[in-house]
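Undergrad: What follows is a predicted structure for the sequence shown.
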Amino acid sequence: MARRPLQTDRHVQRLRIAIYVRVSTDDQADNGYGIEVQLQQCKAMAMVKNGDVVGIYDDAGISGTKGEAKRPELARLMRDIRSGKLDMVIIAALDRLGRNTRIILDLIERMTDEGVEIVSCKESLDTSTPTGKFVLTMFAALAQLDRDNIVKRTTDGRDARGRKDGEKGGNVPLGFTRNDEGIVVDPSAAALVRRIFLLRGAPSSLGDIAAVLNMEGVPTPRSGRSWYPSTVRE
């Protein structure tokens, strides 16, 4: 589907921004990450983006494991996006869109295909920037990795054991972590991922990037040892 261009003269017509918030009972009880907190963060970001909040979409009390069909406000948001009513969607965190990588990736891809940018306050994701596009590419790779791991577990005959004890195979790339709900963004590693990405764009070879990280005393995430070109590639 051809992308719908964003409004070109932003000095005349400001960005039309939607805010999407979601909280399940468990989220609010465990993290205190209620609707009001999310709204405050998203409205502050809308001011930074110099846009007008034209709609708030609130899926209160609904789990992020539910699809669009079972989230009425998300469904309304997607209808408004398809109708060309919005330029940007702001969320407090990526897990407000969903609780697994594939749900998040599917929603982001569908929004960006319509020419709508996505901004996440927590992860500093902005799909209108090169770094944001890079993170989106990583999500696509992770979704494929997750699918490949499922196939491998089935082929190896380990799917029954995986269902029994929650085992999940395969390495997770830097910047992400795995929990009971699948592969999710690891906020603690986000700064390091952005640093590597910026170094890569210098341009620099993988060896150059490894040397810089070693000189700066940055430990590798998994072993805490020195960086090598192969470590950066992974």
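TA: Okay, I see it. Residues are numbered from 1 along each chain as shown.

Undergrad: From now on I want contacts and neighbour counts done on CA atoms only, so please keep to that.
TA: Noted.

Undergrad: Who are the packing partners of the helix ranked longest in the chain?
TA: The residue-count maximum for a helix in the chain (DSSP state H) belongs to helix 130-155. Under the contact definition 3 or more Cα pairs under 8 Å, 6 or more residues apart in numbering; DSSP states H and E, helix 130-155 sits against helix 101-113, strand 125-126.

Undergrad: Can you point out the buried residues in whatever helix or strand comes next after it?
TA: Going down the chain from helix 130-155, the next helix or strand is helix 159-165, by DSSP states H and E. Along helix 159-165, these residues count as buried under the neighbour rule (16 or more other Cα atoms under 10 Å): D159.

Undergrad: For the helices and strands packed on helix 130-155, state which one has the densest average packing.
TA: With neighbours defined as mean count of other Cα atoms under 10 Å, these peak in mean count at strand 125-126, which reaches a mean of 21.

Undergrad: now the host helix or strand of G207, how far from the chain's geometric center?
TA: G207 is located in helix 206-215, with elements delineated by DSSP H and E. Relative to the chain's own centre, helix 206-215 is displaced by 27 Å; criterion: Cα atoms, centre = their mean, to the nearest Å.

Undergrad: following it, which helix or strand shows up next?
TA: Under the assignment DSSP H and E, the closest C-terminal helix or strand after helix 206-215 is helix 229-233.

Undergrad: between the longest helix of the chain and helix 101-113, what angle do the directions make?
TA: Comparing the axes of helix 130-155 and helix 101-113 via axes from the mean of the first three to the mean of the last three Cα atoms, to 10 degrees yields an angle of 140 degrees.

Undergrad: Need the residue closest to the centroid of this protein.
TA: For the chain, L94 is the residue whose C-alpha lies nearest the centre (Cα atoms, centre = their mean; 4.7 Å).

Undergrad: Look at the closest residue to that one other than its chain neighbours and say how many residues are nearby.
TA: Leaving aside its chain neighbours, L94 sits nearest to S120 (6.1 Å; criterion: Cα to Cα, 6 or more residues apart in numbering). Residues within reach of S120, counting by other Cα atoms under 10 Å, total 22.

Undergrad: adding another structure so you can compare the two:
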Amino acid sequence: MKKVINVVGYIRVSTHEQAEEGFSLEAQGAEIRRYCEQNNLNLLGIFCDAGITGTSIKERKDFQKLLKVIANAKEVYGTEVNYVLVWKLSRLSRNMKDLVNTLDYFEVHNVYLKTISELIDTSTSAGKSFIMMSGIMAEMERENIVNQCRLGMKQRARQGKWNGGRVLGYKTNSNKELEIVEEEARIVREVFRLFTEEGWGYKKIAMYLNYQGFATIKARDWSINSIKQIIDNPIYAGYVRWGRYEFWNKKRRAGKTEDFIFVKGTHIPIITEETWGKTKQVRNIRGRKPEKVYDGHFLLTGLLKCPTCGASMVAHRVKKRNKPGEYHRYYACGNYTNKGLTTCRTNLVHADYAEEYILKEIEKLVHNPEIVNSIVKKLKKNTEIDTKPMLKELQKIKKELENIQAKKEQNLLLELENKISINILTQRMEFLESQEKEAKEKIFRMESEIHNIESQSLLDSDFINDVLQNFMQLFANADTKQKKQLLHSLIDKITVNKGDTTSERTIDKITLFFEPQEVEALSKQKVFEATCDTVLPGLS
């Protein structure tokens, strides 16, 4: 009896491909069903991703489901999956790295890939070789599509047209043109008015909007940064700015460039040119750095956690009465500082008290033999990890690296003997070099991990004790920045007791990085006499 071959199909289109003939989901699905009928294949199901780019497989929900089904096929279908069937290789991926990883995953689960258009079958050695070449071509096609798309967007920007993306105050119509959303536009106009005419700062505006119940475009509370984004966006004055950041998905703000497009847009502005001019003037004036009049240091910024909302606490200072240039130092809730009273309270903690208390606790800890023994015990537990499987895996990767390097030499010989063209050699070498780089990185990581595990066996209580003793000496001689780094290397977080006054807000627990336990504060009684409670900003 002939063995039944079980198949699952996969179809995908990106947004710009949906209108193209042959690319539609219906057409791909029909081709898969027809192919299965003609070749007596048992089609178990078809997985579909619509409007999803071929750049990466991570965002494709149905493809991720497909991978899970392959691993648990007998539970899902009551039988194993033998093949994944696609209309064309590019439907699976145009990214070479993703393609290789996917094929490796298929191989682990004894699943092969078939493509209808290119007639690829990875169950054969010829199919495996061909798919690598096809994958390279698919990636080249992807890069070409990306470049064409960027050129199209650049041209639209030069014409003053919007390239997409939701901004507060506007929506995009069917012709990809911006239209004003009046309800949102009123918020935008108010932000500019408060900034230019009332002289309010970012924080005060954010607090006001939160107090009034207005939300951002993502239905979140307003913050200093979200107000900055409104004030800095020329779209509201009728301009289009495009290309300010190159390769945002990869580089983020590090890709900022001065070579960007800035032109008058075709859309209707929300604010006047006069308002936009005033905004720039105000920003220029406020952008000048004032003379530094305060030299206070806050060592626990980010470590202290708000007793109400759990956010990191940040530096906060208040002028002393009748003492120019002198301040009270506090730590305040970061949510309150950035977003105002609607999100949390100040929950002030005296900085002098908190820092003095924490340093005393650390000094006790580093002289505590139980802590030293606890660390040694934990390290010894780590050294009990059997490195034999890791060493075996390391040798396997090293063998793979040797095979890759051998293939590079073989391809060079083939080109010298005129058996392959220089173009094919270049493509193969690029692929092999990427594999070589990945293998070397794996070897480096594994060797480092094995070294760390083996080196920990050399540590003893005397060595740990010396390290902790040196911690306090290093801290005493360090500058402010180094002190912060030392504290952050030792402490994970510091929680604070709830209270209505600063005298009630004392240190609760110190959580250390090297031990999962929380170190209880030795005293929760009032340690520092408060001279000031809370400072409330005025909203006019």
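TA: Yep, that arrived. The model shown is predicted, which means the values in this text are computed figures rather than measured ones.

Undergrad: How close are the two chains, by TM-score?
TA: The TM-score (TM-score structural alignment, normalised by the length of the first structure) is 0.55; 150 aligned residues with a Cα RMSD of 3.1 Å.

Undergrad: ok, back up a step: residue in the second structure matching the residue nearest to L94 of the first structure?
TA: Mapped onto the second structure by TM-score structural alignment, S120 of the first structure lines up with T115.

Undergrad: what sits against that match?
TA: Under the criterion of Cα atoms under 8 Å, 6 or more residues apart in numbering, the contact partners of T115 of the second structure comprise L85, V86, W87, K88, L89, D121.

Undergrad: Out of the residues you listed, list just those in strands.
TA: Secondary structure assignment (DSSP state E) places L85, V86 from the contacts of T115 of the second structure within strands.

Undergrad: I want to check the contacts of T115 of the second structure in the first structure. Which are still in contact there?
TA: Mapping these onto the first structure (both residues aligned by TM-score structural alignment, their matches' Cα atoms under 8 Å) leaves L85, V86, W87, K88, L89, D121 still in contact.

Undergrad: quick one: L125 of the first structure and F134 touch, right?
TA: No - with contact defined as Cα atoms under 8 Å, L125 of the first structure and F134 do not form a contacting pair (9.8 Å).

Undergrad: Now distance to F471 of the second structure too, for the contacts of T115 of the second structure, in a markdown table please.
TA: Formatted as a markdown table, the contacts of T115 of the second structure follow (distance: Cα to Cα, whole Å):
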| residue | distance to F471 of the second structure |
| --- | --- |
| L85 | 60 |
| V86 | 60 |
| W87 | 63 |
| K88 | 61 |
| L89 | 57 |
| D121 | 61 |
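
Undergrad: burial count for A210 of the first structure?
TA: Burial of A210 of the first structure is recorded as 24 neighbouring residues (other Cα under 10 Å).

Undergrad: my guess is it meets Y228, correct?
TA: Yes - contact criterion Cα under 8 Å: A210 of the first structure and Y228 qualify, at 5.3 Å.

Undergrad: And the nearest residue to L391 of the second structure once chain neighbours are set aside, how far from K442 of the second structure?
TA: Nearest residue to L391 of the second structure, sequence neighbours excluded (Cα to Cα, 6+ apart): I450, at 8.0 Å. When Cα to Cα, to the nearest Å is the yardstick, I450 of the second structure and K442 of the second structure sit 12 Å from each other.

Undergrad: Likewise for V282 of the second structure?
TA: Computed as Cα to Cα, the V282 of the second structure to K442 of the second structure distance reads 53 Å.

Undergrad: With N6 of the second structure instead?
TA: Going from N6 of the second structure to K442 of the second structure by Cα to Cα gives 35 Å.

Undergrad: for H316 of the second structure, what are its contacts?
TA: Listed by Cα under 8 Å, 6+ apart, the contact set of H316 of the second structure reads R329, Y330, Y331, A332.

Undergrad: I'd like the residues you listed laid out as JSON lines, including distance to H16 of the second structure, neighbour count and secondary structure.
TA: Compiled in JSON lines, those are given as follows (distance: Cα to Cα, whole Å; neighbours: other Cα atoms under 10 Å; DSSP: H, G, I helix; E, B strand; the rest coil):
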{"residue": "R329", "distance to H16 of the second structure": "56", "neighbour count": "21", "secondary structure": "strand"}
{"residue": "Y330", "distance to H16 of the second structure": "54", "neighbour count": "25", "secondary structure": "strand"}
{"residue": "Y331", "distance to H16 of the second structure": "51", "neighbour count": "26", "secondary structure": "strand"}
{"residue": "A332", "distance to H16 of the second structure": "49", "neighbour count": "27", "secondary structure": "strand"}
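
Undergrad: Among those, find me the one that's closest to K228 of the second structure.
TA: Nearest to K228 of the second structure among these, counting by Cα to Cα, is A332 at 21.8 Å.

Undergrad: What's that closest one aligned with over in the first structure?
TA: When the first structure is aligned by TM-score structural alignment, no residue sits opposite A332 of the second structure.

Undergrad: Just to check, A332 of the second structure is in contact with N338?
TA: No - A332 of the second structure is not in contact with N338 according to Cα under 8 Å; the separation is 10.5 Å.

Undergrad: residue range for stretch 493-510 of the second structure in the first structure?
TA: Counting by TM-score structural alignment, stretch 493-510 of the second structure falls onto no part of the first structure.

Undergrad: The stretch 51-200 of the second structure: strands as residue ranges?
TA: Per DSSP state E, counting those that start in this stretch, the stretch 51-200 of the second structure has strands spanning 83-86, 112-115, 170-172, 178-180. These are given in chain order.

Undergrad: export those strands to a markdown table and tack on distance to H16 of the second structure?
TA: Converted to a markdown table, these look like this (distance: least, Cα to Cα, whole Å):
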| stretch | distance to H16 of the second structure |
| --- | --- |
| strand 83-86 | 19 |
| strand 112-115 | 22 |
| strand 170-172 | 17 |
| strand 178-180 | 20 |
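
Undergrad: Ranking those by mean neighbour count, which comes first?
TA: A comparison of the strands of the stretch 51-200 of the second structure by mean neighbour count, using mean count of other Cα under 10 Å, puts strand 83-86 on top with a mean of 24.

Undergrad: Alright, I will stop here.
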